[in-house]
Each structure stands twice: as C-alpha cells, then as structure tokens.
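Q: My questions concern the predicted model and sequence given below.
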Amino acid sequence: MLETSARLLRLLSLLQAHRDWSGADLADRLGVTPRTVRRDVDRLRELGYPVNASPGTGGGYQLGAGAELPPLLLDDDEAVAVAVGLRTAAGQGIEGIGETSVRALAKLEQVLPNRLRRRVSALNAFTVPMLRGPGPSAVDPAVLTELANACRDSERLRFEYLDHGGSPTRRTVEPHRLVCTEHRWYLVAWDVDRDDWRTFRVDRITPRPPHGPRCPPRTPPADDLAAYVSRGVSTGAYAAQAVVRLLVPLAEAAGRISPSAGTLEAEGEDSCVLRTGAASLDVMVIHVMLMGFEFEVLEPAALTEAIGAAHGRLARALERTPGESPRTGDGTGRTPGTGGGSGMV
C-alpha cells in the first residue's frame, strides 16, 4: 500500500489523466478501500484541489476548474507563463516537444481558473511570435487541446473537415490519438459514418460541439501509430507508389526525409529502403531525384521507364544547350582533333 503522501500524488495524477473515475476504480488502482479514497479526496480538497463527486451507481470523481489555483503547483504568473509557453511550443511544431506540450496543456487548462484562462487567451491573441512562419498548415493550440481531451475521455467528436479540394464535410468520429510531425498534426480516429479508421489533418478540422456520448475504446489500427500515419500520408494517399533502395545509411536518409515524405526501413549498414508516393510517376522521378541520394528502383518497373524517359529528355536538352566547347558538324560535340571526343591527346 502506498504511503499517504505518495498515494495523494498518485490519486491526483489519475484524476488529471481521465475525466472521471468511479470510487471502486480508484480504490482498485490505489490498492485501498473506497473509504480511504473518500478520505484522500477530502485531503485534496483541503489542499485546494477542486475534486467534484456525484452520488449513485453512475457517479464518480472528477477534477474540476478551481476558484483559485491549487497550491504545490504554480502561482498565477507562473501558470500563465507555462500555459503560453506550452501553446507556443505546440503551435510552432518544435521537434520533440509538440505532442508532450499538448498533453501538458490539456492538464493545465483543466484546472486553470477562468481569470487565468482569460489572461492566457489575451496573451496569445495579441502576441506575434517572430519564429518560423505559421504557414498554411498552422494549427490552433486550442483545437489541439480540444482534440486531446476528446481522445483522453473516449468521447465522440463532431467537426467540419476540408477535403483535398477544399470542400467542407461533416464528420463524426471516435478519436483515438494525435500524431505529430515537425510541421503537421494528424488525428487518428474511427469514422462512424464510413465504418473505418481514418487519418485527418488537424489544420483542416473545425470542431462543432457538442461532443459525445462516451464510447468504448477500439483496438487501434496499428501498434506503431506514427508509422501508420506516415504510410498513409506519404504513400497511401497518392496514385503512384514506389519502393526505392537508397544507397546511404538509414540515419543519413532520415536526416533529410521526413515521415510525411516517406517511410524508411533499415536494410544494411550502407543502405535503406524508402516507400513513398506521388501524384504521378513523372512527379515521383523528381521527388526521388531531389532527395540527393544514389538509389535503385525496386518497384514498380514503370518508374524505371519513367526515369529513362526523363533521362532522354535531359540529355536532349543538354545537346540543344550551347556549350563552351565548339561542336562538330555532325552534332556529336567531340573536340576537334580527337577521335573519341574525350579531349585527351
């Protein structure tokens, strides 16, 4: 059994991690009796944590927003500074901390008093960060927080979604997880109307509350959701798909190829396999060439043919481009006075 102080911290963490708990569930998690849970809840209230309770068989405990900031956490100014910092980190897509920032922001905003929420909103509304430009795929941190809460609470989510052509559609989903890359956020969710898993770009989502009801969690479409989303946005969404061997180590390729551009698999010390997609095979040729690595096409064979056609066009363009060397009458470009055009004597 946990000591009282450690148990209180564990209880607080459980209340922050989920919207509501039954007394029996909390007692089971903490290894104590329901009576001890009730006493611990009273202790949290004495410390300033607003724990709400509802009676009856369907009742339970819920951590609410307080009239004053609970002690042992942050004072008002510190809470505002942390909330603004988390919103900035989430909105700017800073590598490695974006998803963590959203989770922390969701917990913090859950207990912020209204007066502090207004201060945070004002600071964000009237502050212009001189960082990387937001770009067309910028995401409102408030939307991220709303989606994160819906995922946490296993609550049906309703929103308006813009498709690739910019046409709005209404969606009802059972949200599962948020997945982020350096530049974009995605929501993995079960689409109720289409009866299948879907991946949505968060910058195209406009929530349309009210949300709910609660729904039982589903088995996710893959154990590795990051790889699942990467395959979907870099390969599955395109008409042309290819598998290419890059003749560089995996770490070198990963430093230049983002998860939204393709998925990488280690093959050996000096090579790796790239799976990627593009709108057409001609675009695929450019896509692979611009990566800047030596490569071999594994599939499809049509990509090899497209590379050959592009090679021919480039070669003919070079022949038509005036060079520094004088050209022979037959157009071969050999240097006069040489037999093979190598320039060697």
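A: Nice, I can see it. Numbers count the residues shown, from 1 in each chain.

Q: contacts, neighbours, all on C-alpha from now
A: Fine.

Q: can you count the residues close to the nearest residue to Leu116 once chain neighbours are set aside?
A: Nearest residue to Leu116, sequence neighbours excluded (C-alpha to C-alpha, 6 or more residues apart in numbering): Val80, at 6.6 Å. Val80 has 21 neighbours, counted by other C-alpha atoms under 10 Å.

Q: Val80 reaches Arg115, doesn't it?
A: No - taking contacts as C-alpha atoms under 8 Å, Val80 lies outside contact range of Arg115: 10.3 Å.

Q: Confirm Gly312 sits in a helix?
A: Yes - per DSSP: H, G, I helix; E, B strand; the rest coil, Gly312 lies within a helix segment.

Q: Now do the helices in the stretch 151-300 of the chain.
A: 225-231, 250-254, 281-289 (DSSP state H, counting those that start in this stretch).

Q: which one of these lies closest to Thr4?
A: Of all those, it is helix 225-231 that lies closest to Thr4, at 37.5 Å by C-alpha to C-alpha.

Q: Quick check: which helices or strands does that closest one pack against?
A: With contacts taken as 3 or more C-alpha pairs under 8 Å, 6 or more residues apart in numbering; DSSP states H and E, helix 225-231 sits against strand 168-180, strand 263-268.

Q: How far off centre is the last one?
A: Distance of strand 263-268 from its chain centroid, counting by C-alpha atoms, centre = their mean, to the nearest Å, is 21 Å.

Q: That strand packs against which elements?
A: Here strand 263-268 touches helix 225-231, helix 250-254, strand 271-278, going by 3+ C-alpha pairs under 8 Å, 6+ apart.

Q: How about it, which residues are buried there?
A: Within strand 263-268, the residues that qualify as buried are 263-264, 266, counting by 16 or more other C-alpha atoms under 10 Å.

Q: hmm, back to that, which of the helices and strands packed on strand 263-268 has the highest mean neighbour count?
A: strand 271-278 (a mean of 24; mean count of other C-alpha atoms under 10 Å).

Q: Pasting the second one now:
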Amino acid sequence: MADADGLDTTERVLTLLGLLQQRSLWTGPDLARHLGVTVRTVRRDVERLRALGYPVHAEQGVGGGYRLGAGQDLPPLLLDDEEVVAVVAALLTGAGGVGGVGGVGGGKAGDAALRALSKLDRLLPARLREQVRALAGSVASFGGGTASADPAVLMLLARTCRDEVEAAFDYPPSGRAAGGSPVRRRVEPYRLVASDRRWYLLAYDLDREGWRSFRVDRMTGVSARTFRFRPREAPDAATYVQEGVASRVYPRQARFLVHAPAETVRTQVSASAAVVRPAGPDRCELLSGGERLDSVLLHVLLLGHDFEVVDPPELREQCRAMAERLYAAGPSDG
C-alpha cells in the first residue's frame, strides 16, 4: 500500500524503526530527509509505530526530537547483515561454541544463548543462514567471556574453514622479530577459537610446515585463496589454542600438581593464564608460562592450595630458595 508520498507504507515504517534503533535522538526534519517524505508523514509513521507497541517519545524544544525508549516488552529489532553476524558470533561464544567444547558456556546463560541461536536460525533469510552456519560450524571456544573481532573477517575465515580453502593474511612477527613489518602468511584454516579475551584461528602454516594459532584482531589483508586442501589430522582446536595462549607464547613453562579440585582452581585463574586439567577428585594439573619461572611460582603459591612442582626440575630449587627468603622475612624467635 502506498500513501500520498508515493512510498510503500510498511517498508517506510520499518525503515523508520531501523533509523530510530541506530541513534538515540532524531529530529523530524532529519528523519524526513532520510526517508524522502514530509515531516507530517514522519509524524503519522511514528503514530503507527506506537500503535504496534514501540515506545517512541517526542521531545519538544531546542535539542528535541524523536527517541525510541524502552518498553514493557522486547520489540522486534531490525539488524543489518553485519550486525546479525556480530550477534551470532557473540551468542556462539556465550553458548560455548558448537559441539559442546568442554568447560565453556553451560548453565542458564549458555542455554539462553542456544535458544536465541535457534530462533535466529529459523528467521534468517537464506543468504544469511548459509553464512551463519558456516561460522557456527567453524567455532570452538574456551574460557567463556567476551571476544571481539571484525565480523566480516570472522565470516571470511569461517567460510575458508568450511570450504577447505587456503587463506592468506599479513601478520606481525613475534619473538625476537617482534615489532617488525607484518609478514604474509599462507595457511590451511581449520577452526576459529573464541577465548575469554580474543578470537584465534587454528591453521596449518604452509611456509613453516606446522600448526599455528593466530590472533584474528592482528590479521590484516585477509583473503581466501583459490587453492583447496585436504584436511590433515589436527589437534583439538580449543586445547591447542588455550595451551598456546597460557604457556607456549612465553619463554618459560611450568607444570604443577595442585591439591584442589579442578573446578575450584578454574574459578581462581583466567583460562588465558593457565590450563587446568583434572587429576582426580581432589587434585588437578596446572600448566602456565611466563617470562620468569619465579613469577609463575608466585602466582600458584597465591592460589592458597598445597601443590607440587612437576616440571621443570630447576623450579624445585627456586621453591626452596623462595621458602628460605619467606622464612627469613618472618619475626625471629628471639
């Protein structure tokens, strides 16, 4: 149905709703210019939105305009394609990824994220459903929390994982070469991994001939190549990336046997700071890394549990030296 302005009323009202959701305040003339209609038509369309249950407030005077307020019930949201992908990426992180990656998500928050994903899947148009399922099928996670990355880059990498197509990107060097110019990397992408802080890509590095994890937010110039590949036998994506983030990126690594349940210790350390594995009902193994072994030792000591050093052997000597210093710092018997 078209009105005096010659536009389809339903389409225009939906466009108006989208504009109100993008900005906190619009003037009537601004909305009229965006919609290509008169201010009077804007007022009528605002009334139509109110009749549908949307709380559109009109503020008079200088600095006034139209504002979409919070209602008693959650109204439908209008999202563009990029916003949908960003929402799905966040929900996948909250739901613990696809396939129930251990130790992530769960509980009421994880269940709610899965319900929301299910609703989105039913409502998405075909062009977006394929992209979202590509992302969902390429994600693992650890640690929970919030991870952010460019949705367009995530979708491109997810498609290369799904379609088994090589990817390329510029990536800054690490280690002694850190701070140098980014280097072009050619990889066989395997899985996207969401941590409690960032998104990572687990991939086989073709030039270095080995498995590597890459921070998505550090990639530039990401592109899909034309070469397909046959998947190799790969490590568990979430475990590999977590171990890399928590220990392999550091020059020194240490392993401890902590006399406390794994569930208890996991609440005390970030998933990006240490890998915690059960070693019985009341014990767990903790793997971590750092610039110096004594700093790693101090963090484990501050957990407040009895523990044993498993590796490396020289850390046991540092334990004794630290114990002697602590004892010497206490009050004398005299």
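A: Looks like it came in fine. The shown structure was predicted, so the numbers you read here are calculated from the model rather than taken from an experiment.

Q: about what we covered before: okay, the helices and strands packed on helix 225-231 of the first structure in TSV with distance to Ala222 of the first structure next?
A: Output for those, formatted as TSV (distance: least, C-alpha to C-alpha, whole Å):
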stretch	distance to Ala222 of the first structure
strand 168-180	12
strand 263-268	15
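
Q: Relative to Glu252 of the first structure, which of the ones you listed is closest?
A: Proximity to Glu252 of the first structure (C-alpha to C-alpha) singles out strand 263-268 among those, at 10.9 Å.

Q: mind checking what Leu157 of the second structure lines up with in the first structure?
A: Aligned counterpart of Leu157 of the second structure in the first structure: Leu147 (TM-score structural alignment).

Q: tell me the SS of that match?
A: Leu147 of the first structure falls in the helix class when you classify it by three-state DSSP.

Q: For the residue nearest to Leu116 of the first structure, pull up the helix or strand it's in.
A: Under the criterion of DSSP states H and E, Val80 of the first structure resides in helix 76-92.

Q: could you say what helices and strands that helix packs with?
A: helix 98-111, helix 114-125, helix 141-152.

Q: could you give the angle of the longest one to helix 76-92?
A: When you say that, I think you mean helix 98-111 of the first structure. Helix 98-111 of the first structure and helix 76-92 are oriented at 140 degrees to each other (axes from the mean of the first three to the mean of the last three C-alpha atoms, to 10 degrees).

Q: Could you tell me the angle between the helix holding Val80 of the first structure and helix 114-125?
A: Angle, helix 76-92 of the first structure to helix 114-125, by the same axes, to 10 degrees: 40 degrees.

Q: The residue nearest to Leu116 of the first structure maps to what in the second structure?
A: Per TM-score structural alignment, Val80 of the first structure is aligned with Leu79.

Q: Over to Cys215 of the first structure?
A: Under the alignment (TM-score structural alignment), Cys215 of the first structure pairs with Arg228 of the second structure.

Q: What separation do you get for the residue nearest to its match when sequence neighbours are not counted and Ala203 of the second structure?
A: Take Arg228 of the second structure and drop its neighbours on the chain: the residue closest to it by C-alpha to C-alpha, 6+ apart is Val165, 4.3 Å away. Per C-alpha to C-alpha, to the nearest Å, Val165 of the second structure is found 11 Å from Ala203 of the second structure.

Q: so what sits against both of these two?
A: Residues touching both Val165 of the second structure and Ala203 by C-alpha atoms under 8 Å, 6 or more residues apart in numbering: 188-189.

Q: So the match of Cys215 of the first structure versus Cys161 of the second structure, what's the distance?
A: Distance from Arg228 of the second structure to Cys161 of the second structure, by C-alpha to C-alpha: 10 Å.

Q: Likewise for Leu49 of the second structure?
A: Using C-alpha to C-alpha, Leu49 of the second structure is found at 42 Å from Cys161 of the second structure.

Q: Have a look at those two and say which one is more surrounded.
A: Between Leu49 of the second structure and Cys161, Cys161 has the larger neighbour count (other C-alpha under 10 Å), namely 26 against 16.

Q: check contacts around Gln268 of the second structure.
A: Gln268 of the second structure neighbours (C-alpha under 8 Å, 6+ apart): Leu303.

Q: What lines up with it in the first structure?
A: Under TM-score structural alignment, Gln268 of the second structure pairs with Arg256 in the first structure.
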